[in-house]
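>>> model this:
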Amino acid sequence: MESSSSEVTDSESKNDSQSKQDPICVIILGMAGSGKSSVCSKMVEYLFGKNIPPYVVNCDPACLSVDYFCNVDIRDSVNYKNVMEKYQLGPNGSIITSINLFATRFDQVLQLIDKRKESHQIVLFDTPGQVEVFTWSASGSIITESLSSKYPTIILFIIDTIRSTNPTTFMSNMLYACSIFYKYKLPIVIAMNKIDVCDHKFALEWMQNSETLEAAIDKDQSYMACLNQSLVGALDIFYQDLPVVGISAKTGAGLDDLLEAFKRAAKDYYENYRKEYEQNVLESRMRSMELKKDEIISEDLDDPLISLK
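As a prediction, this is how the structure comes out:
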């Protein structure tokens, strides 16, 4: 859509019957430069090679091209540059507005996923480079909550292993992952990317033994060191049972482990998260009914033909 009028469609035309098992929806998040799109591309290649073709949704309206097969592409329904010109927005403002427009049609994406679910066990969502554009926007919440209320949904948080050798960068990534986990209340899998260049064992050690992380922070003479030291203990609870997988978007190393982590996270969703989301949906419907009732009563009271006795 040049703005928001176009219908969302996908690259498949065949109508599939309903599946007995819902697909696992994987929302790929991470800091800019962590390799989200590269991981998505390699994951698509890997899953096709395993004869598990994924259903892929690109949610980045500003990317020039994608190097993976894409079933639903936000760029087919929202023109990023036209949005920028029409609403006189900067790059980030246009990305947010484009995703907002896409979110208004997300019910159509859900319908497409439902039609194709017999043929796809995994649904991958590639998100914009700036993580906050999706994570902290209303449209990001709408998309995530719409998915998680219907399908097993997990967060895949990508971390740049090379940059995370710096304790401050490592703590920043973990704090962001923690905030996303508590915001969406969904299973999260941490993927330490670029292990073909830098092994991620140091990060595992930092998570498992806070003393080693504190020792690394002590070597930092910046003002951030004090903040990092205070956060070490606070994040210990978050690290407990946190699935962390080392992967390489270049070589494909670790993708077998990542797929298994998806399956465990989906099981965790059904056992620990689904009931809460069903309860939230029920409460939301009840609130909507109450609001509708209040609106009807208010309209009736404003009607001059109705008198109160």
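>>> contacts and neighbour counts: CA atoms only from here.
OK.
>>> If you drop the residues flanking it in sequence, what lies closest to His81?
Residue 81: Lys, not His. Leaving aside its sequence neighbours, Lys81 sits nearest to Ser94 (Cα to Cα, 6 or more residues apart in numbering; 7.7 Å).
>>> Correction: the previous question concerned Asp160.
Using Cα to Cα, 6+ apart and skipping the chain neighbours, the partner closest in space to Asp160 is Ser34 (4.6 Å).
>>> How about the contacts made by the one you found?
Applying Cα atoms under 8 Å, 6 or more residues apart in numbering to Ser34 gives the contacts Ile158, Ile159, Asp160, Asn193.
>>> Just to be sure, which of these are found in helices?
When DSSP state H is applied, those are split such that none fall in helices.
>>> Out of these, flag the one nearest to Met286.
The shortest approach to Met286 among these belongs to Ile158, at 36.9 Å (Cα to Cα).
>>> circling back: and the residue nearest to Asp160, helix, strand or coil?
coil (DSSP: H, G, I helix; E, B strand; the rest coil).
>>> same question, Glu260
Glu260 is classified as helix under three-state DSSP.
>>> how many neighbours does it have?
Glu260 has 12 neighbours, counted by other Cα atoms under 10 Å.
>>> And it, how far from Ile24?
As defined by Cα to Cα, to the nearest Å, Glu260 lies at a distance of 12 Å from Ile24.
>>> buried set for stretch 49-56?
For stretch 49-56, burial by neighbour count (16 or more other Cα atoms under 10 Å) applies to Pro53, Pro54, Tyr55, Val56.
>>> Correct me if wrong: the last one contacts Thr127.
No - under the criterion of Cα atoms under 8 Å, Val56 makes no contact with Thr127, lying 11.2 Å away.
>>> before we move on, the earlier item: now, the contacts of Ser34 that are in strands?
Those of the contacts of Ser34 mapping onto strands are Ile158, Ile159, Asp160, Asn193, per DSSP state E.
>>> Second input sequence below; structure requested for side-by-side comparison:
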Amino acid sequence: MSKFGLLVMGPAGAGKSTFCTALIQHLQNNKRPCYYVNLDPAADEFAFEPDIDIKDLISLEDVMEEMSLGPNGGLIYCFEFLLENLEFLTDPLQEVTDEYLIVFDMPGQIELYTHVPILPDLVKHLMRGSLNINMCAAYLLESTFIIDRPKFFAGTLSAMSAMLMLEMPHVNILSKMDLVKGQVAKRDLKRFLNPDAELVEDDPLRKRAKDKEPGKRDGDPKSTKNVMAGTSFHKLNKAVAQLIDDFSMVSFLKLDAQDEDSVGAVLSYIDDAIQYHEAQEPKEPKMEFDDEPMESRMDG
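Presented below is the predicted three-dimensional model:
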């Protein structure tokens, strides 16, 4: 029998833990069971106590102190240690039934999703091993990135890299939508939800800079002021945006974690990706009768 899981990931500050909290609260409000797994060895505050916490196996702080590693190196060491001790994760998950949604809260270092093969190995073990978990990845990108279009396309590229690396059903989410309310027109927002390469050309910040100093050249390419504003940088952004457009793999859902309807809408896409409802047994509807005798109800 399949189990069902969600891998919540994305860069630091994208709102992963906030989304996990809102999702668990939404599931509880709808009387749906949830199993919460924290795989961030640096996390120490939780709105809901994790059912499995990687810090009970290994903590980033201890690794950095004992191995003289930095945060990124220490994090990779923690996951390598987890892969060597997978029974810590798999043994308790064996008991989880198919009614549960298993939520894996991941750390914010994107190297795990885009550069090293550690997470793909873990995912393969969870999806194809004895656990047989139908899993979906939710990649969160902070919606404020859309104000800075080069930054938005850089974030979108990281989402696409994670999709290619992990080879699993994927849902991309623009989180913290409440922070950009009123700053972006609705018709423009649609172009970010399905990233349009022409957004780079239509960047109002770039146009404003051009209007302010028309005809100005890039100047000294070694100057740090010109690195992020010159023609070469613009060409790079156009190339990245066109690459994303050519692959046509990335689209985004909007998320406001404070709005339960928004959380429910995102969950419906996740359920479709993992085929959750198809595996659930149909339940008999409950029939409510008053205290009237059966004969009277039959006569009616």
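>>> what's the TM between chain one and chain two?
The TM-score (TM-score structural alignment, normalised by the length of structure 2) is 0.74; 247 aligned residues with a Cα RMSD of 2.6 Å.
>>> picking that back up, what residue of structure 2 takes the place of the residue nearest to Asp160 of structure 1?
In structure 2, Ser34 of structure 1 lines up with Ala14, judged by TM-score structural alignment.
>>> Aligned counterpart of the residue nearest to Lys81 of structure 1 in structure 2, please.
When structure 2 is aligned by TM-score structural alignment, the residue opposite Ser94 of structure 1 is Gly74.
>>> which residues sit in contact with its match?
Here Gly74 of structure 2 is in contact with Leu60, Val63, Met64, Met67 (Cα under 8 Å, 6+ apart).
>>> follow-up on the earlier one: element containing the residue nearest to Lys81 of structure 1?
Assessed by DSSP states H and E, Ser94 of structure 1 sits inside helix 91-103.
>>> mean shift of the very next helix or strand once past that helix relative to structure 2?
Scanning forward in sequence from helix 91-103 of structure 1 by DSSP H and E, the next helix or strand is helix 106-116. For helix 106-116 of structure 1, the mean deviation from structure 2 after alignment is 2.3 Å (mean Cα distance after the TM-score superposition for structure 1).
>>> mind listing what's buried in helix 106-116 of structure 1?
Phe106, Gln108, Val109, Leu110, Leu112, Ile113, Asp114, Lys115, Arg116.
>>> and the angle for it with helix 91-103?
Orientation of helix 106-116 of structure 1 against helix 91-103 (axes from the mean of the first three to the mean of the last three Cα atoms, to 10 degrees) gives an angle of 60 degrees.
>>> And helix 106-116 of structure 1, how far out from the chain middle?
Put simply, helix 106-116 of structure 1 sits 17 Å off its chain's centre (Cα atoms, centre = their mean, to the nearest Å).
>>> quick one: the next helix or strand after that helix to helix 106-116, angle?
Tracing the chain past helix 106-116 of structure 1, the next element assigned as helix or strand by DSSP H and E is strand 122-126. Between the axes of strand 122-126 of structure 1 and helix 106-116, defined by the same axes, to 10 degrees, the angle is 150 degrees.
>>> Go ahead and name everything in contact with strand 122-126 of structure 1.
23-29, 36-37, 40, 52-60.
>>> and what of stretch 237-255 of structure 2?
Here stretch 237-255 of structure 2 has contacts from 150, 153-154, 156-157, 159-160, 171-177, 192-197, 200-201, 262-263, 266, using Cα under 8 Å, 6+ apart.
>>> so of the residues you listed, which ones are in helices?
Pro150, Phe153, Ala154, Thr156, Leu157, Ala159, Met160, Phe192, Leu193, Ser262, Val263, Val266.
>>> Just the buried subset of those, please.
Pro150, Phe153, Ala154, Thr156, Leu157, Ala159, Met160, Phe192, Leu193, Val263, Val266.
>>> Look up how far Val39 of structure 1 lies from the equivalent of the third one over in structure 1.
Taking TM-score structural alignment as the criterion, the aligned counterpart of Ala154 of structure 2 in structure 1 is Ser172. Using Cα to Cα, one gets 21 Å for the distance from Ser172 of structure 1 to Val39 of structure 1.
>>> so what's Leu179 of structure 2 closest to, chain neighbours aside?
Thr144 (6.9 Å).
>>> mind checking what that neighbour lines up with in structure 1?
Aligned counterpart of Thr144 of structure 2 in structure 1: Ile162 (TM-score structural alignment).
>>> now do Val240 of structure 2
By TM-score structural alignment, Val240 of structure 2 lines up with Leu231.
>>> Which helix or strand contains that match?
Per DSSP H and E: Leu231 of structure 1 is located in helix 224-239.
>>> Now that helix: buried residues?
Neighbour counts over helix 224-239 of structure 1 (16+ other Cα under 10 Å) mark Ala225, Asn228, Gln229, Val232, Leu235, Phe238, Tyr239 as buried.
>>> And stretch 68-79 of structure 2, by the same measure?
The neighbour-count criterion (16+ other Cα under 10 Å) identifies Leu69, Gly74, Leu75, Ile76, Tyr77, Cys78, Phe79 as the buried residues of stretch 68-79 of structure 2.
>>> so who does the last one touch?
Okay, so that is Phe79 of structure 2. Phe79 of structure 2 touches Ile118, counting by Cα under 8 Å, 6+ apart.
>>> what do you get if the cut-off is 10 Å, keeping everything else the same?
Listed by Cα atoms under 10 Å, 6 or more residues apart in numbering, the contact set of Phe79 of structure 2 reads Leu39, Asp40, Pro41, Ile54, Ile58, Asn85, Leu112, Ile118, Leu119, Leu122.
>>> Mind giving me the ChimeraX command for buried ones among those residues?
When burial is assessed using 16+ other Cα under 10 Å, the buried subset of the contacts of Phe79 of structure 2 is captured in ChimeraX by this command:
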select :39,40,41,54,58,112,118,119,122
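>>> ok, of the contacts of Phe79 of structure 2, which one's closest to Arg128 of structure 2?
The closest of the contacts of Phe79 of structure 2, once distances to Arg128 of structure 2 are taken by Cα to Cα, is Leu122, at 10.0 Å.
>>> In a strand, that closest one, correct?
No - under three-state DSSP, Leu122 of structure 2 falls outside any strand and is assigned helix.
>>> pretty sure it is touching Leu82, no?
Yes - using Cα atoms under 10 Å as the test, Leu122 of structure 2 is close enough to Leu82 to be in contact (8.9 Å).
>>> For Ile155 of structure 1, give its distance to Phe125 of structure 1.
Distance from Ile155 of structure 1 to Phe125 of structure 1, by Cα to Cα: 10 Å.
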